[in-house]
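Visitor: could you look at this predicted model? Sequence included:
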Amino acid sequence: MKNNIIMLFRTYQLICHWIFSTCGLCLLYSLSISQGAAYPMLIPKFLPRRTNVTFHTGDLAVLPCAIADLGTKTVIWRKQPYKIPITVGKELFLKKLERFKLDHVPYKDEWNLVIEDVQQYDSGTYECQVSSKDGTYRQNITLLVTDANLPTRDRKESK
């Protein structure tokens, strides 16, 4: 009886050793992947785009923002100095801002804010931002909306 218990215990030890040596490594590897150890930490980078745009009242205004290495991070658009976002990801944050849309094609770097029927009160500084554990990355775009009857320096360049 004592030999059977010892043999059963040794079998149990061998099984546990096998489980922890093979499956334990798999578990550690999967944990390291979930913590980001298997992938380099991506730091978002804003790509060069115009930071000053001018449109006439009533135009469709496009505020450009392009971000490389975004990963799973979320893009937020807001108008300064307000803290309330206009968009969070692809979603409009406040439904009353129905003239605002986000123009983004999946797997592309562009996250442009589009304002339909732009008005002079839309003028100001807008912020395209990405937050991560390492901090918040921001790019400001200044929108100037002029009266449709007044010419701008180069209207075609602004569109």
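Guide: Great, that's in hand. Just so we're clear, the structure is a prediction, and the values are computed from it rather than from any experiment.
Visitor: please count neighbours and contacts with C-alpha atoms only from this point.
Guide: Noted.
Visitor: helices of this protein, start to end?
Guide: 2-18, 24-34, 155-158 (DSSP state H).
Visitor: then this one, side by side with the first:
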Amino acid sequence: MIHAWKISAIMVIIYKISAADVAKTPVTSSPVPLPSFLATKTNFTFREGDLARLECSVDNLSTKKVIWRRKSDPNPLTIGRRTFVEDTRVLVEHAPLQREWNLLIKHVRIDDAGMYECQVSSRHKRLRWLVRLNVIRKFRLTSI
């Protein structure tokens, strides 16, 4: 017959051995790779009134967010899939689990032309991908 005090003593010994083994086990965690931009075009030209698609492709995004903004404006146009401007022409094109985070501008106008920035913010550093949007006037026929 086993007495309760013997069971308690055995459990304490097992606990001490287990705790000592855990303390000796080296902690090896593989570092999470930082996000990086994949090479895409950096110069886009569209006709006035067309749908403009500015490309941005990010590898190793993990839980971070992609932010689109005009280079000349500190305020974001989009963060993740959400749009932060009242301009309904502006939205993000992104399919789940894909690397592409393209900025779409419907019915692009001449004043939309300029530098845009696709960025990923992280604690390590701010990552940026700059693209230029050129908008050319639509040719209009006039009657004589």
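Guide: In hand now; what should we look at? Since the structure is predicted, the reported quantities are computational estimates derived from the model, not experimental observations.
Visitor: on that earlier part again, which one, of the helices of the first structure, ends up nearest to N149 of the first structure?
Guide: N149 of the first structure lies closest to helix 155-158 among the helices of the first structure, at 12.3 Å (C-alpha to C-alpha).
Visitor: how near is the most centrally placed residue in the second structure to R82 of the second structure?
Guide: By C-alpha atoms, centre = their mean, the second structure has its centre lying nearest to V66, at 3.0 Å. As judged by C-alpha to C-alpha, to the nearest Å, V66 of the second structure and R82 of the second structure stand 10 Å apart.
Visitor: before we move on, what about R99 of the second structure?
Guide: Per C-alpha to C-alpha, R99 of the second structure is found 17 Å from R82 of the second structure.
Visitor: V92 of the second structure now?
Guide: 8 Å.
Visitor: equivalent analysis for S62 of the second structure, please.
Guide: Distance of S62 of the second structure to R82 of the second structure, given as C-alpha to C-alpha: 17 Å.
Visitor: comparing V92 and R82 of the second structure, which residue is more hemmed in?
Guide: V92 (23 against 11; other C-alpha atoms under 10 Å).
Visitor: which residue is the nearest non-sequential neighbour of the more buried one?
Guide: L103 (4.7 Å; C-alpha to C-alpha, 6 or more residues apart in numbering).
Visitor: corresponding residue for that neighbour in the first structure?
Guide: When the first structure is aligned by TM-score structural alignment, the residue opposite L103 of the second structure is L113.
Visitor: its match against V75, yeah?
Guide: No - L113 of the first structure is not in contact with V75 according to C-alpha atoms under 8 Å; the separation is 10.7 Å.
Visitor: the strands in the second structure, which residues?
Guide: Listed in chain order, the strands of the second structure (DSSP state E) span residues 36-37, 43-47, 52-54, 58-59, 66-70, 78-79, 82-83, 90-93, 102-105, 114-121, 126-136.
Visitor: okay if I get the ones you listed as JSON lines plus distance to W5 of the second structure?
Guide: As requested, those are exported to JSON lines (distance: least, C-alpha to C-alpha, whole Å):
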{"stretch": "strand 36-37", "distance to W5 of the second structure": "60"}
{"stretch": "strand 43-47", "distance to W5 of the second structure": "78"}
{"stretch": "strand 52-54", "distance to W5 of the second structure": "73"}
{"stretch": "strand 58-59", "distance to W5 of the second structure": "59"}
{"stretch": "strand 66-70", "distance to W5 of the second structure": "61"}
{"stretch": "strand 78-79", "distance to W5 of the second structure": "62"}
{"stretch": "strand 82-83", "distance to W5 of the second structure": "63"}
{"stretch": "strand 90-93", "distance to W5 of the second structure": "67"}
{"stretch": "strand 102-105", "distance to W5 of the second structure": "68"}
{"stretch": "strand 114-121", "distance to W5 of the second structure": "58"}
{"stretch": "strand 126-136", "distance to W5 of the second structure": "61"}
